[in-house]
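# I need the structure of the sequence given here:
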Amino acid sequence: MSDSEQASEAAAAAKRRGPAPMPGPGRFMGGAPVEKSMHFKASGKRVLALLRPERALIAAVLALAAVSVTLSVIGPKILGHATDLILAGVFGRQIPAGTSQAQVVAGLREKGETKQADLLSAMNIHPGHGIDFHAVGTVLLWVLAIYVFAGICGIVQARLANRALQRAVNRLRRDVEEKIGRLPLSYFDQQPRGEVLSRVTNDIDNIGQTLQQTLSQIVTSLLTIVGVLTMMFYISWLLALIALISVPASVFVAARVGKRAQPQFVAQWKTTGRLNAHIEEMYSGHALVKVFGRQEESAEIFKEQNEKLYASSFKAQFISGLIQPCMMFIGNINYVLVAVVGGLRVASGALSIGDVQAFIQYSRQFSQPLTQVASMSNLVQSGVASAERVFELLDAEEQAPDPVEPLRPTELRGEVAFENVAFRYQADKPLIEDLSLTAEPGHTVAIVGPTGAGKTTLVNLLMRFYEVTGGRITLDGVDVARMDREELRANIGMVLQDTWLFGGTIAENIAYGRAGATREEVVEAAKAAHVDRFVRTLPDGYDTVIDDEGTGVSAGEKQLITIARAFLAEPSILVLDEATSSVDTRTEVLIQRAMATLRSGRTAFVIAHRLSTIRDADTILVMENGAIVEQGSHSELLAAGGAYARLYAAQFSQAVAEVD
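Sure, this is the predicted structure:
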């Protein structure tokens, strides 16, 4: 159909469906994304459920993480033993050989030097012996071996985790792709194309990055907290309790800040989708934007959405960014308390210096994963916000499934019958009521009428892009609702005014009409559609590469390529929706001749505004308000002097330009 008819029918459909929420003032294309979102906890659980098929890899990741963390936690304790050996050697060298450690401690107590006595009593001193470098070296080698093995486990763990996560995201992309194939056309009528693209690309990428950057780190951090806490209680329960003071404070800060940041992340990704939708629409229609002088309006809408995205992103990042400095402040206070109390415990002889050294390391190791987990909350919230948008798409209502045992015509002849068909977008607003018509095999049925009369809707019902709300449509006596959609559509070829090409060669674009087509068949179809004549003038001929915008070929040439695609498909039924409106008069004559050959022996539905293109149709249907008001051949309808005759007179007798 023409651009104006498409726009008018889309507007009429939108009016029937009711107003859609608009993302901002002045919006003149598309609608807003769905505002409803799920709870954070439910969405988070659903994200984790994506990893369920990777249970074996996840188990291996957890096992390796446990080994790596255990070894890393043991390291400081053993390193503290090396410190004790060095200090024992330093003090042992100062004590005469033959004197026992007990005698030295008793002598210090007699002199009233109780603190020094307590300090020496906690060490394992050998009087007269200096530092045992062999023992110290052995301990250091053990520590090195432990850390190297822990690092290897960490590397393997990261590799397995990456594989599990990428597989999960791959399945999510596949599920979304399959879901899109099951969604009805009405879903895409209500969603801006850029919004859907944003969910399929940006949001899924964000989910993958969130899982990649947080899941493995969170597991390691939690195991580290457990392991470090165990060692801290093993060394000193008093210092461990002091260290635990930071936990409720950290949880409180993370919860309070995270609760404030989550709505901002949701707003951030919703605004991203709206901005992408606007950019995509303005880019694809940039010529019209310039023609109608709407650059400033488009720029204002962009500025508005960009400012909203800036505001929500800034708030989300700023609020969530407060977590890390707050956690570091709490950790530093905890570090000071541990150092002070630990020093007092060493002075009293309750702990060795090596144990305090190890404990201080543990206190750092304890606060670091807490800070990491808390600081990752912004990533987690951003990922869950994106997940909600993807899950909204996955949960969208699907089209009715195909029958388990689909029917098919015994012999495909191309007879199409509409039997008392009714259709409405909303239950209380009928569009088509009690429409009946029969297209005989090999006949051409032309459909004309004012914009919004339901001409394209009629074809959409035949293709099962929408389902009838009453009556039925049959193909060779079989109800199309009981046929497999793919099989039904495989027998129908469509040529639209709105041409669709993809990035590739001209030959590949034509060959899209039938899988496995040979180069000879492609060239034959191109000749029939008069594509060959201009392709031969291109430097690379049929191997000329064009992009999805058809850059390098004119609008008429793009139309010819799509017509050649229909020639190659050799369908039983043809749907031609203003198929020649983008070509010049001479080319139109050639296409009409080619179409006559193409329609030979096939049932054809032709939607047309230019009545000169349908004079030879076997049956012409004149539609108004969803009903057929006139039906007959060109000459019969002219003789009747009704609606068709008035349309014909407006185009030819009065030479008035067509107004959609």
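# alpha carbons only for contacts and neighbour counts from here, please
Noted.
# the helices in the stretch 451-600 of the chain, which residues?
Counting by DSSP state H, counting those that start in this stretch, one finds helices in the stretch 451-600 of the chain at the ranges 455-462, 485-490, 506-511, 519-528, 532-535, 555-569, 585-599.
# can you say which of those is packed in most?
Stretch with highest mean neighbour count among the helices of the stretch 451-600 of the chain: helix 555-569 (a mean of 25; mean count of other CA atoms under 10 Å).
# now the residue nearest to residue 465 when sequence neighbours are not counted: how far from residue 531?
Excluding its sequence neighbours, the residue lying closest to residue 465 (CA to CA, 6 or more residues apart in numbering) is residue 185, at 5.8 Å. Distance from residue 185 to residue 531, counting by CA to CA, to the nearest Å: 31 Å.
# who's in contact with the spatially most central residue of the chain?
The residue lying closest to the centre of the chain (CA atoms, centre = their mean) is residue 200, at 2.6 Å. By CA atoms under 8 Å, 6 or more residues apart in numbering, the contact set of residue 200 is 173, 176, 390.
# ok, and the last one, which helix or strand is that part of?
Secondary structure assignment for residue 390, by DSSP states H and E: helix 377-394.
# what do you get for the first one?
Here residue 173, judged by DSSP H and E, is contained in helix 133-182.
# check which helices and strands that helix sits against.
Where contact means 3 or more CA pairs under 8 Å, 6 or more residues apart in numbering; DSSP states H and E, helix 133-182 is packed against helix 55-94, helix 204-235, helix 377-394.
# so how far is that helix from its chain's centroid?
Taking CA atoms, centre = their mean, to the nearest Å, the mean C-alpha location of helix 133-182 is offset from the chain mean by 25 Å.
# stretch 288-304 now?
Distance of stretch 288-304 from the chain centroid (CA atoms, centre = their mean) equals 28 Å.
# ends of it, how far apart?
In stretch 288-304, first residue to last residue: 21 Å (CA to CA).
# next, the buried residues of it.
Residues of stretch 288-304 classed as buried by neighbour count (16 or more other CA atoms under 10 Å): 289, 298, 301, 302, 304.
# what's the closest of these to residue 415?
Checking the buried residues of stretch 288-304 against residue 415 with CA to CA, the nearest one is residue 289 at 43.7 Å.
# skipping adjacent residues, who's closest to the closest one in space?
residue 295 (6.0 Å).
# distance of that neighbour relative to residue 302?
10 Å.
# switch the helices and strands packed on helix 133-182 over to JSON lines; also include distance to residue 320.
Converted to JSON lines, the helices and strands packed on helix 133-182 look like this (distance: least, CA to CA, whole Å):
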{"stretch": "helix 55-94", "distance to residue 320": "27"}
{"stretch": "helix 204-235", "distance to residue 320": "15"}
{"stretch": "helix 377-394", "distance to residue 320": "5"}
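# deepest-packed of those, please.
helix 377-394 (a mean of 24).
# another sequence for comparison is provided below:
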Amino acid sequence: MSKDKGNKSVNKKTILRILKYIKRYRFLVVLSLICAAISVVLTLYAPIIMGHAVDRVVGPGKVDFTGLKGMLAKLVIVVVITAVAQWVMNVLNNMITYRVVNDVRTKAYEKLGSLPLSYVDSHTHGDIVSRIIADVDQFSDGLLMGFTQLFTGVMTIVGTLCFMLSINWIIAIVVVCITPVSLFVASFIAKRTYSMFRKQAEIKGELTSLVNEMVENQKVVTAFSMEDETCDRFQEVNGRLNVAGLQATFFSSITNPSTRFVNSLVYTGVGIIGAITAIKGFISVGQLTSFLSYANQYTKPFNEISGVVTELQNALASAARVFELIDEDPEAAEPDGAHELTDVHGEVDLKNVDFSYNKDVELIKNLNLNVKNGQRIAIVGPTGCGKSTVINLLMRFYDVDAGSISVDGYDIREVTRKSLRGNYGMVLQETWLKSGTIRDNIAYGRPDATDEEIVEAAKQSHAHSFIKRLPDGYNTYITEDGGNLSQGQKQLLCITRVMLDLPPMLILDEATSSIDTRTEIRIQRAFAKMMKGRTSFVVAHRLSTIKESDVILVMKDGHIIEQGNHETLLAKGGFYTNLYNSQFAR
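Here you go, the predicted model:
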């Protein structure tokens, strides 16, 4: 398939998708079209009135002032009604556009909630944000311009042609014969601008991703003195965007002057032929005046439509990127009659589990693990051995390639994700806080929690003391990155969040990595109390934090190479012993 055919296919599908969204507001579209028709008809009727007025000015001393007054009164009424119709039409067009855009953006945002984690992990976050924000905005601009100018432009062309035919069909045919040249020029250029605008939108997404990356990691960039390299990288991407933007703008900007040139030929042809016809007495001077006015109005929409077509190419390119996101395959659907996990005891069983992020690179192979109710399982091993991957599989962020994972005898692929994840409490090494008060962040999983319950959870996690020192205590407002809170304080809030609503199973992935040693000792005591009677999975690099675990799994290259409690593994003198001695040997 050629590139042009591919673009046509994408354009056709995108337009059909947009029409489906517009269909919901067809009543408003009909009203807008009625207003557009009224506006066009009255606008085209005005030259007839002016032509009649000219014919009443015969010569010095022979002016029909009574008739002129009637013509002027009629013209004023026509202008007022036209203005009102155009105003109502613009209001309706804005309502249609922004409602459609709201629907598209909402659909795209909702899709984020159903996308598999693998999609989010494999795409830059800035590009995803750019699709939902920048591309939808660009689509909005094109759609609004289409409603505002395309409908009225087409109606003006058709209406003007009808009025010209009613005055003199010969001159009207001359106009019709020259018109296709203008359409050909606009179509020729528009076809070649779509791929350019598409490329421009993609580079915008890349630039957004780069800026987002730099803002989020500014401390790291500064710490390594990489400001110059970062600027160079930005200049390179920005340079490509500049080139792509100039190409798209250059070719699209040719459309308007090209169509204006053709339209000037139309006006010239009408003027010459009309003058000859008027001299021979086939039409009056007033009719010629009307015809010249119509010729000008007839050609004007072609200039506007050419601009609209160019803008629509940009809008279609952006809309196609948004629809690509909306059309991404969601997480695997839950089976009919999926089981709701209730009254969970916490027995977890992994049987012959295989998993790899990249199917060409083997990660976890034939992993077997049986966890009894209330056991405390620690997972240790070198970086990249698969510790966090096991957590991803337990939470069903990813599905196993082979084998099975079950909770209380139920295969987790046969239960609802919501009930599965609702029975896990998870504290990760990477802290996440939302914009809002400290209270809002702690009660994120339990919005109905009372103030007493929130304070008690904060005391259990040893976060209460630092919260009370904040300007507004629990009502202190923080941004999504935690504001001026330290990394340790942010992690304490994440721990408090789980403390507030203790589920039957816990996952602690380096949960105390950002906390000082003294606070860590208190947190470990709180964790010990929290984990009592609950099945717990603890991923840790600091082996001092997992000595009390019932079972310690030592992983290497996706396999469990050793298994047992702390004393048993030390006695073996194997891989765990070497890890432990590397941290605590004198």
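# before we move on, back to that, counterpart of the residue nearest to the centre of the first structure in the second structure?
When the second structure is aligned by TM-score structural alignment, residue 200 of the first structure is paired with residue 132.
# please apply the same query to residue 345 of the first structure.
That one, residue 345 of the first structure, aligns with residue 277 by TM-score structural alignment.
# isn't that match right up against residue 287?
No - between residue 277 of the second structure and residue 287 there is no contact under CA atoms under 8 Å: 10.6 Å.
# mind checking which of the two has more residues around it?
residue 287 (23 against 18; other CA atoms under 10 Å).
# what about that one, which helix or strand?
Per DSSP H and E: helix 285-326 holds residue 287 of the second structure.
# try residue 414 of the first structure
Remark: residue 414 of the first structure resides in no helix or strand, with elements defined by DSSP H and E.
# before we move on, back to that, which bit of the second structure covers the helix holding residue 173 of the first structure?
Matched against the second structure by TM-score structural alignment, helix 133-182 of the first structure falls on residues 65-114.
# kindly report the same for stretch 356-374 of the first structure.
So stretch 356-374 of the first structure sits over residues 288-306 in the second structure, by TM-score structural alignment.
# give me the mean deviation of the matching stretch from the first structure.
When the first structure is overlaid, stretch 288-306 of the second structure sits 0.5 Å from its aligned residues on average, using mean CA distance after the TM-score superposition for the first structure.
# so for stretch 234-250 of the first structure, what gets flagged as buried?
235, 236, 239, 240, 243, 246, 247, 250.
# wait, doesn't the third one sit right on residue 336?
No - applying CA under 8 Å, one finds residue 239 of the first structure not in contact with residue 336, separated by 11.5 Å.
# so what corresponds to residue 53 of the second structure in the first structure?
Using TM-score structural alignment, the partner of residue 53 of the second structure in the first structure is residue 82.
# again with residue 570 of the second structure
Here residue 570 of the second structure is matched to residue 638 in the first structure, going by TM-score structural alignment.
# does that match sit in a helix, a strand or a coil?
With DSSP: H, G, I helix; E, B strand; the rest coil as the basis, residue 638 of the first structure sits in helix.
# alignment lookup: residue 120 of the first structure to the second structure.
Counting by TM-score structural alignment, residue 120 of the first structure lines up with no residue in the second structure.
# with residue 91 of the first structure as the reference, measure out to residue 120 of the first structure.
According to CA to CA, residue 120 of the first structure and residue 91 of the first structure sit 8 Å apart.
# before we move on, what about residue 640 of the first structure?
In this view, residue 640 of the first structure and residue 91 of the first structure are 122 Å apart by CA to CA.
# now swap in residue 248 of the first structure and tell me
42 Å.
# can you check residue 401 of the first structure too?
According to CA to CA, residue 401 of the first structure and residue 91 of the first structure sit 84 Å apart.
# do the same with residue 271 of the first structure
As defined by CA to CA, residue 271 of the first structure lies at a distance of 68 Å from residue 91 of the first structure.
# which position in the second structure pairs with residue 521 of the first structure?
If you follow residue 521 of the first structure across to the second structure using TM-score structural alignment, you land on residue 453.
# nearest to residue 130 of the first structure, out of the helices and strands packed on helix 133-182 of the first structure?
Residue 130 of the first structure sits nearest to helix 55-94 of all these, at 4.2 Å, using CA to CA.
# the second structure: which residue goes with residue 408 of the first structure?
In the second structure, residue 408 of the first structure lands on residue 340 (TM-score structural alignment).
# also residue 269 of the first structure?
Following TM-score structural alignment, the counterpart assigned to residue 269 of the first structure within the second structure is residue 201.
# same check on residue 283 of the first structure?
Under the alignment by TM-score structural alignment, residue 283 of the first structure pairs with residue 215 in the second structure.
# tell me which helix or strand its match sits in.
When elements are assigned from DSSP H and E, residue 215 of the second structure belongs to helix 169-216.
# against which helices or strands is that helix packed?
Helices and strands touching helix 169-216 of the second structure, by 3+ CA pairs under 8 Å, 6+ apart, are helix 3-23, helix 125-130, helix 151-167, helix 227-279, helix 285-326.
# next one: stretch 563-576 of the second structure to chain centre, how far?
Put simply, stretch 563-576 of the second structure sits 50 Å off its chain's centre (CA atoms, centre = their mean).
# so what touches that stretch?
Taking CA under 8 Å, 6+ apart as the rule, stretch 563-576 of the second structure contacts 547, 548, 549, 550, 551, 552, 553, 554, 562, 577.
# so of those, which ones are in helices?
residue 577 (DSSP state H).
# what's the local residue count around residue 38 of the first structure?
For residue 38 of the first structure, using other CA under 10 Å, the count is 15.
# any idea how many residues pack against residue 72 of the second structure?
Neighbours around residue 72 of the second structure, by other CA under 10 Å: 14.
# now for residue 407 of the second structure: which residues touch it?
Taking CA under 8 Å, 6+ apart, one finds 346, 347, 348, 349 in contact with residue 407 of the second structure.
# buried among those? Make that a PyMOL selection.
One line in PyMOL is enough to select the buried ones among the contacts of residue 407 of the second structure; burial here means 16+ other CA under 10 Å:
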select buried, resi 346+347+348+349
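# translate residue 331 of the first structure into the numbering of the second structure.
Using TM-score structural alignment, residue 331 of the first structure sits opposite residue 263 in the second structure.
# now its match, nearest residue through space, not along the chain?
In space, residue 263 of the second structure is closest to residue 299, 5.3 Å off (CA to CA, 6+ apart).
# same check, this time on residue 293 of the second structure
residue 47 (6.4 Å).
# what sits against that neighbour?
Counted by CA under 8 Å, 6+ apart, residue 47 of the second structure has contacts 289, 290, 293, 294.
# could you check how far it is from residue 267 of the second structure?
As judged by CA to CA, residue 47 of the second structure and residue 267 of the second structure stand 16 Å apart.
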